[in-house]
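Asks: Sequence plus the predicted model coming up.
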Amino acid sequence: MSGIKLTIAKLRKEKGITQSQLAEYLGISFQSVSKWENGTTMPDINLLPKLSEYFQVSVDQILGIKPLSNREYRSRKTDSGEHWDDKLDYLKKSRIGFWNNDYLEFLVSKVWKIIEPIDIIDFGCGYGYLGMVLLPILPKGSTYTGVDISDTLLEEAKSIFKYSKYVTKFIKSDVKDFNVHEKYDMAICQAFLRHLTKPKDTLKKMVDSVIAGGMVVCIEVNRELENAGLYIKGTKYNPANKTTIMKKLWKTELESEGRDYFIGMKIPFYMQEYGLRNIDVRLNDKVNFINPYSDKYLVEAFMKSNNWNKKLSDDHKENIIKLFMNRGLSRAEAEVYVESEEVIRKYFIENYDNVFAIKAFGLLISYGVK
């Protein structure tokens, strides 16, 4: 990637002028403007200040090196049903590597000391994954209620549990509008609060949804831990460099829409604010070690859940760069990210039968009693 992607065409169209009008202002031919916009040639260096003054943006913004910071922030709307309706396959692939079942059993029996049947409500239940892994190890008679905004995910959840022996219920609702009418013994969520614009509000609803003596459990990833937890044999992947770049993006997302990728570390403090007691935090012990002897389904799931299973078109890469620039990264920083991902993607595709990688998600499990 060149690092130079002129924004002249976009700025010109937003200003509502033709190529000829811009050319007349600059004292050049409209063919020159056309060549700039087609990427055939670059403006003379002496014209850049005039372009900057005319469009009221910096030269770096003209050259596409820095984002058009005065442009409206584009939310990915990760708290909407539309966002998750086509993520079923991704969720199924990514959840494969989330838990060691024996550790989950240890939490239920030894840490949370659940010996009697309980009623659970799962906020952001998706396709009911937590219900699938928890119900078989909870005391007989326990029930599971899932709340989610996606029709697609809820339909899958209902289908999975349709003929099961467990008592389950699924509710479609945006958590912002969800009113808890019943009380539960446990409110739980997994990798959910990180996607919300007001995660503290949802945590408060979780607290309100449990009985006195009930438990609130939040299982969340901290993105810095997640980045640091990846090593791929034979690549020059640098998680520290990547995290430094991504911190700028995360900061913009937090300031612009309240989505907090550091939420995993903050939950215990929020729990304390909301009056929970006996608050503690555990770290999930699951680490994925991918090697040539791994089940190929696991390798494929690992690749697909990280979007390393297929090559990206130049247009797709450019869309990622533009999205990241919209979140405060320079073009050079966004390109470093895209290129680092491309190195990993190439490694997995070319070495499918001989992959060596290790990934620790660093899932933080925060819990407290009401």
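Replies: Looks like it arrived, so ask away. Worth saying up front: this structure is predicted, and the values here are computed from it rather than measured.
Asks: C-alpha only now, for contacts and for neighbours.
Replies: Will do.
Asks: doesn't Asp260 make contact with Leu254?
Replies: Yes. Between Leu254 and Asp260 there is a contact under CA atoms under 8 Å: 5.3 Å.
Asks: higher neighbour count, these two?
Replies: Applying other CA atoms under 10 Å to Leu254 and Asp260 shows that Asp260 carries more neighbours, namely 23 against 16.
Asks: Verify the contact between that one and Thr252 for me.
Replies: No. Using CA under 8 Å, Asp260 makes no contact with Thr252, being 9.8 Å away.
Asks: Select the longest strand from this protein.
Replies: Using DSSP state E to define each element, the chain has its longest strand at strand 210-221.
Asks: Put this next to the previous one:
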Amino acid sequence: MYIIGGGKIICFEPHWISNMASYLLDGEKQSEFIQLGVLQKLFESDTQRNGKDGNIGMKIPIYLSELGVKNIECRVSDKVNFLDSNMHHNDKNDLYQSLKEEGIAGDPGDKQQFVERLIARGLTYDNALAQYEAELRFFNIFHVYSSFVYAPNMKITFGDIVC
């Protein structure tokens, strides 16, 4: 791989915490199925523990600037998934299945194992238990007949390569 001066660079990267803040399930309080504070602690702990940074999208402009990229601009993906309880069943089922495959409202599984994994990742027992309960609630209330709006908020950063 080589870099040519005068070229462009573009990055599409996630920002998990803004992604998680962009869920709306009609008739439900978001704070009861998305624990933003706990998730932020978990994401930060994971970055420190294993280098996996799901919030890297917000850091890319800084990294590109440090590498000498010029004229850096940033955008947020405007893609929004809308599971409409009034849409045709086949279309609704296809979108619902796609969202489930993405991991939306996944089954948290065995409570003890789930809590132990989160404790190993840096959460307290109480926070891990609250996260389990929130994810179990989301799993139980989200279904094909839900009205659900979800914006992934991918961060798009681009700039000019100057050599």
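Replies: Arrived safely, thanks for sending. Keep in mind it's a predicted model, so treat the numbers as computed, not measured.
Asks: Tell me how they score on TM after superposing.
Replies: The TM-score (TM-score structural alignment, normalised by the length of structure 2) is 0.86; 157 aligned residues with a CA RMSD of 2.1 Å.
Asks: Could you report the neighbour count for the equivalent of Gly159 of structure 2 over in structure 1?
Replies: By TM-score structural alignment, Gly159 of structure 2 lines up with Gly368 in structure 1. For Gly368 of structure 1, the neighbour count with other CA under 10 Å is 22.
Asks: for the closest residue to Gly368 of structure 1 other than its chain neighbours, what are its contacts?
Replies: Leaving aside its sequence neighbours, Gly368 of structure 1 sits nearest to Ile279 (CA to CA, 6 or more residues apart in numbering; 4.2 Å). Ile279 of structure 1 makes contact with Pro268, Met271, Gln272, Ser366, Tyr367, Gly368, Val369, according to CA atoms under 8 Å, 6 or more residues apart in numbering.
Asks: how about TSV for those residues, with distance to Asp315 of structure 1 and secondary structure added?
Replies: Formatted as TSV, the contacts of Ile279 of structure 1 follow (distance: CA to CA, whole Å; DSSP: H, G, I helix; E, B strand; the rest coil):
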residue	distance to Asp315 of structure 1	secondary structure
Pro268	42	helix
Met271	43	helix
Gln272	46	helix
Ser366	40	strand
Tyr367	43	strand
Gly368	46	strand
Val369	49	strand
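Asks: Tell me the buried residues within those residues.
Replies: Buried members of the contacts of Ile279 of structure 1, counted by 16 or more other CA atoms under 10 Å: Pro268, Met271, Ser366, Tyr367, Gly368, Val369.
Asks: Please tabulate those in a markdown table and include distance to Val221 of structure 1 as additional columns.
Replies: Converted to a markdown table, the buried ones among the contacts of Ile279 of structure 1 look like this (distance: CA to CA, whole Å):
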| residue | distance to Val221 of structure 1 |
| --- | --- |
| Pro268 | 13 |
| Met271 | 17 |
| Ser366 | 11 |
| Tyr367 | 14 |
| Gly368 | 18 |
| Val369 | 21 |
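Asks: Among these, which one sits closest to Ser330 of structure 1?
Replies: Nearest to Ser330 of structure 1 among those is Pro268, at 34.0 Å by CA to CA.
Asks: separation between that closest one and Arg282 of structure 1?
Replies: According to CA to CA, to the nearest Å, Pro268 of structure 1 stands 11 Å off from Arg282 of structure 1.
Asks: any shared contact partners between the two?
Replies: Ser366.
Asks: my guess is Asn55 of structure 2 contacts Ile17, does it?
Replies: Yes. Between Asn55 of structure 2 and Ile17 there is a contact under CA under 8 Å: 6.9 Å.
Asks: Which one of those two is surrounded by more residues?
Replies: Each of Asn55 of structure 2 and Ile17 has its neighbours counted (other CA under 10 Å); Asn55 has more, 20 against 17.
Asks: Just say helix, strand or coil for Leu118 of structure 2.
Replies: Taking DSSP: H, G, I helix; E, B strand; the rest coil as the rule, one finds Leu118 of structure 2 in the helix state.
Asks: hmm, back to that, mean per-residue distance, the helix or strand following the longest strand of structure 1 versus structure 2.
Replies: Using DSSP states H and E, the helix or strand that follows strand 210-221 of structure 1 in sequence is helix 223-228. For helix 223-228 of structure 1, the mean deviation from structure 2 after alignment is 1.1 Å (mean CA distance after the TM-score superposition for structure 1).
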